[in-house]
Every structure is written in C-alpha cells, then in structure tokens.
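> Next input, structure requested:
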Amino acid sequence: MKDRQNAILALKTLSKKYKHEVGTQSMTLLANILQDDQIDLQLSQLILETLLNIITYDADSDKGVLLIMVYCFVFNTFVCSLEQLSLSQDISVQFTKLYIKNKEHVHTVLELIAKTNFNVRCSAIRFLTALLTNYTPKLQDIIYESGPVGFSKLLVLLEDKNDVILNDALSLFKILTRSNAYIQGVVAFENGFERLLQIIIRKCSRNEDVIITECLSVLLNLLENNESNQMCFRGNSYIPRL
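Below you'll find the predicted structure:
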C-alpha cells in the first residue's frame, strides 16, 4: 500500500510538468483505482490532485510560447507558436473527455465530495470544477442524470461552515448552473435560493464580499432567461430579503 502511495506521489510531481506523458500512461489507471478504492482517503486525495494537474490548462506553462510570439517576425514560426498554445489547451480537454468516458468516474467524484475528510472534499470539488470548466455541457448532462442523490451531495456544500469548502462550492455552482435550464430548475426546487440567501445574510454581517459576490453570480445564473425560476423567486418573497 505504501509503495502504491509513493508511486502516485511521484506521478503527481511529474504531472505538473509532463501532463501529456503522465496522462497518456496513467489517466485510466488512476480513474479506476479512485473508483475501486475509496477507503484509503490519503490515496484518493493524491489521485485527485494528480488528475487535476493533468486536466488543468496552465497558462504559466505557455509563457515561453507567448514570449516567442512577441519577438517572432517570421510568419511560419508565428503559426507554429499559436499551434503550440492551442495544443496545450486541447490536451486538457482531451484528457477530460477520456476521464468522463465512463460516467461512473464522475459519480465517484460526487461520492468523494460527500466524504467528511476535509482534504479529500476540497480535492474532489476542485477536480469536478475543472472537469466542468473543460467540458461544461457534457458534465452538466452527467450530473443531471445522477438525479437527486447526486445533486444532494453538491447542494449540501452550500450549508458548509468552512469558508474554503464554501468558496470552492460556489465556484463549482457558477459553472454548473450556467445556461442549463434543467439544472437551474433542480437547484431552485432543492431550496437553492434559500441556501444562497442564507449565505449572503450570514456573510453580510462579516463584510465577506468575495463569497457574497460569488453567491450573487450563482443567483444570476439561476434567474437569467429562466421564467419559471423568476416566478419562484418573486413568489417566495426573496426580493425584499435580498
């Protein structure tokens, strides 16, 4: 068991710089281990952090390419630099598609979000947010298909008293609720407006503007171009409270 942890720790270190190599060789293997072994929470955390490195587009890693573009006057070289920049982003999306090819892998992340271990929950929320960022419509469909059980694991995050968890959860909901009327409807039906307003009321007394702003962004997503949610919001007298 210790040898396996050390091996994955090494992969995590390598994945920061060698996303393509680590992802190509180990993405499916890591996803399967994560799905099959959720008892070892430290191992789960390491795998989630490694997977996050693999699918996260790192703009800083392309600074060298950008500098070349600034000083480049030869057309062919300029095109090559643009292709390099595009390739880095494309790799992140391709590895995201590989991970979610098996929907159970996404369900595993939802299960890990429901764990009580702080580090595992944080890592799972951030990984799911990265998946959503890279391939929003498909991830929205998978989460919607997970039904009430899947949504309950996410919505309970809005009641978490830990600001790190709460802030990460709001970042996730900003993407999850974007331009998807079905998900917007589920969140509203599952008392989403009340949960968000409770956060705003609680944080207003402490002048915690960042979290309040995030809540308002999610509220805007839920209401924008959604007549049913707008009627619900007005009908429950949320406007005076806001």
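
> going forward, measure contacts between C-alpha atoms and count neighbours the same way
Will do.

> Remind me which helix or strand residue 148 belongs to.
Residue 148 is part of helix 147-155, with elements assigned from DSSP states H and E.

> buried set for the next helix or strand after that helix?
Per DSSP H and E, the first helix or strand lying C-terminal to helix 147-155 is helix 163-176. For helix 163-176, a neighbour-count test (16 or more other CA atoms under 10 Å) marks 165, 166, 167, 168, 169, 170, 171, 172, 173, 174, 175, 176 as buried.

> Pick the one among those closest to residue 23.
When the buried residues of helix 163-176 are ranked by distance to residue 23 (CA to CA), residue 172 comes first, at 23.3 Å.

> what's the closest one in contact with, if anything?
125, 126, 128, 129, 132 (CA atoms under 8 Å, 6 or more residues apart in numbering).

> Format those residues as a markdown table; extra columns: neighbour count.
Formatted as a markdown table, those follow (neighbours: other CA atoms under 10 Å):
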| residue | neighbour count |
| --- | --- |
| 125 | 24 |
| 126 | 21 |
| 128 | 19 |
| 129 | 23 |
| 132 | 20 |
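
> Residue 173 and residue 220 touch, don't they?
No. The pair residue 173 and residue 220 does not pass the contact test of CA atoms under 8 Å, sitting 11.4 Å apart.

> From residue 20, how far out is the closest residue to residue 165 other than its chain neighbours?
Computed as CA to CA, 6 or more residues apart in numbering, the closest residue to residue 165 that is not its neighbour in sequence is residue 122, at 6.3 Å. For residue 122, the distance to residue 20 (CA to CA, to the nearest Å) stands at 24 Å.

> please give me the structure for this one as well, since I'd like to look at both together:
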Amino acid sequence: MDFFRRYMISKYDKEELSGTDIVEKLVDRFQSASRTEDKRDSLRTLKALSKKYRLEVGTKAMPVLIEALKTEQEDSDSVCYALESLYFVMDDNDSEQVDAHELINVPPDLGSQFTEIFIKQPENVALILCFVDVSTFNM
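Coordinates of the predicted model:
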C-alpha cells in the first residue's frame, strides 16, 4: 500500500519550505554563485522576502547583504536590491503592511534591533555613506 500511496500524494500535500529554509537556500546560492546574474537573482529574491520574513532575512542574510554591498559595487542592481532588503528589515514602520498573523513572535522593535546590530560595525555605516556620495547610483 505504501507503494501506491507514495505516487498518489499530490504535490500540495507535501510539506512546504519554511521561510528560514528559503532564506538559507538563497544565502547559500549567493555565496556559491560565481556569476553576477546569479548573485543578483538571489538578492532580488531576498529583497522580495524581506517584508514577509523580516526576522529570517535579518538573522540569516544580513552578512550576505553587507558582503554584496562590498563586493558587487559595480552592479547597481545588486547594490539596490541589497540596500532595499536592509531597509525593509530595519524599518519598523513598514510592518503594518504585512498581515498581523504573519508576524508571530516578531517583536515590534525588530527593525531597531537589526539597525543596532548593523551600526555596531563602523565600516557598515561608512559603506552606506559611500553609496550616498556616489552621484551615478540610481535608487
């Protein structure tokens, strides 16, 4: 009977990936990618997930986003995706756009906590200020 059951289960009955799993896969994909396009795609998807999965993106992907700002400076799209992801993770005002039932166990000052973590390293602040100084950067 297990033989038939295995083939009769629909794809919707299978367990869906959690937000943490998705973010971890994207982080791994970014770190193992050698092409700029692959890194850009990972950053684009992280940006899209950063509103709904703020906690996961902030805890798992913040080092990757900072690395992208350091290493992908020539690619304005990658820089833009990384900056927007950091913005969504650190902004406490934007959380009102997400349904309350999706933010279970998320503290109301999560953005402030991520901001404190980010600015503890002065080179992160200097990195952001470098992008403010660049006049050709499109935001």
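
> okay, residue 122 and residue 20 of the first structure: which has more neighbours?
Of the pair residue 122 of the first structure and residue 20, residue 122 is the one with more neighbours under other CA atoms under 10 Å, namely 20 against 17.

> who's in contact with the residue nearest to residue 115 of the first structure when sequence neighbours are not counted?
Using CA to CA, 6+ apart and skipping the chain neighbours, the partner closest in space to residue 115 of the first structure is residue 121 (6.3 Å). Shown in contact with residue 121 of the first structure (CA under 8 Å, 6+ apart): 112, 113, 114, 115, 165.

> Kindly state which residue of the second structure is aligned to the second one.
In the second structure, residue 113 of the first structure lines up with residue 132, judged by TM-score structural alignment.

> if I look at its match, how far off is residue 79 of the second structure?
For residue 132 of the second structure, the distance to residue 79 of the second structure - CA to CA - is 12 Å.

> The two: who's more crowded?
residue 79 (25 against 12).

> so the residue in the first structure that the more buried one lines up against is in which element?
When the first structure is aligned by TM-score structural alignment, residue 79 of the second structure is paired with residue 44. Applying DSSP H and E as the criterion places residue 44 of the first structure in helix 41-55.

> now for that helix, which elements pack on it?
If you count contacts as 3 or more CA pairs under 8 Å, 6 or more residues apart in numbering; DSSP states H and E, helix 41-55 of the first structure packs onto helix 2-15, helix 19-36, helix 75-100, helix 118-134.

> in that helix, what counts as buried?
Neighbour-count burial for helix 41-55 of the first structure, counted by 16+ other CA under 10 Å, picks out 41, 43-55.

> mean deviation (superposed) between it and the second structure, please.
Superposed on the second structure, helix 41-55 of the first structure shows a mean distance of 0.8 Å to its aligned residues (mean CA distance after the TM-score superposition for the first structure).

> Following that helix in sequence, what is the next regular element?
Defined by DSSP H and E, the subsequent element after helix 41-55 of the first structure is helix 63-71.

> From the chain's centre, how far out is that following helix? Work that out for me.
Put simply, helix 63-71 of the first structure sits 29 Å off its chain's centre (CA atoms, centre = their mean, to the nearest Å).

> List the buried residues of it.
Buried, per 16+ other CA under 10 Å, within helix 63-71 of the first structure: 65, 66, 69.

> Now do that helix and helix 75-100, the angle between them.
150 degrees (axes from the mean of the first three to the mean of the last three CA atoms, to 10 degrees).

> Report all helices and strands that helix 63-71 of the first structure contacts.
helix 75-100.

> Can you list the helices and strands that the helix it packs on packs against?
Other helices and strands packing on helix 75-100 of the first structure, by 3+ CA pairs under 8 Å, 6+ apart, are helix 19-36, helix 41-55, helix 63-71, helix 118-134.

> Quick check: buried residues in the longest one?
Under the neighbour-count criterion of 16+ other CA under 10 Å, helix 19-36 of the first structure has 19, 20, 22, 23, 27, 28, 30, 31, 32, 34, 35 buried.
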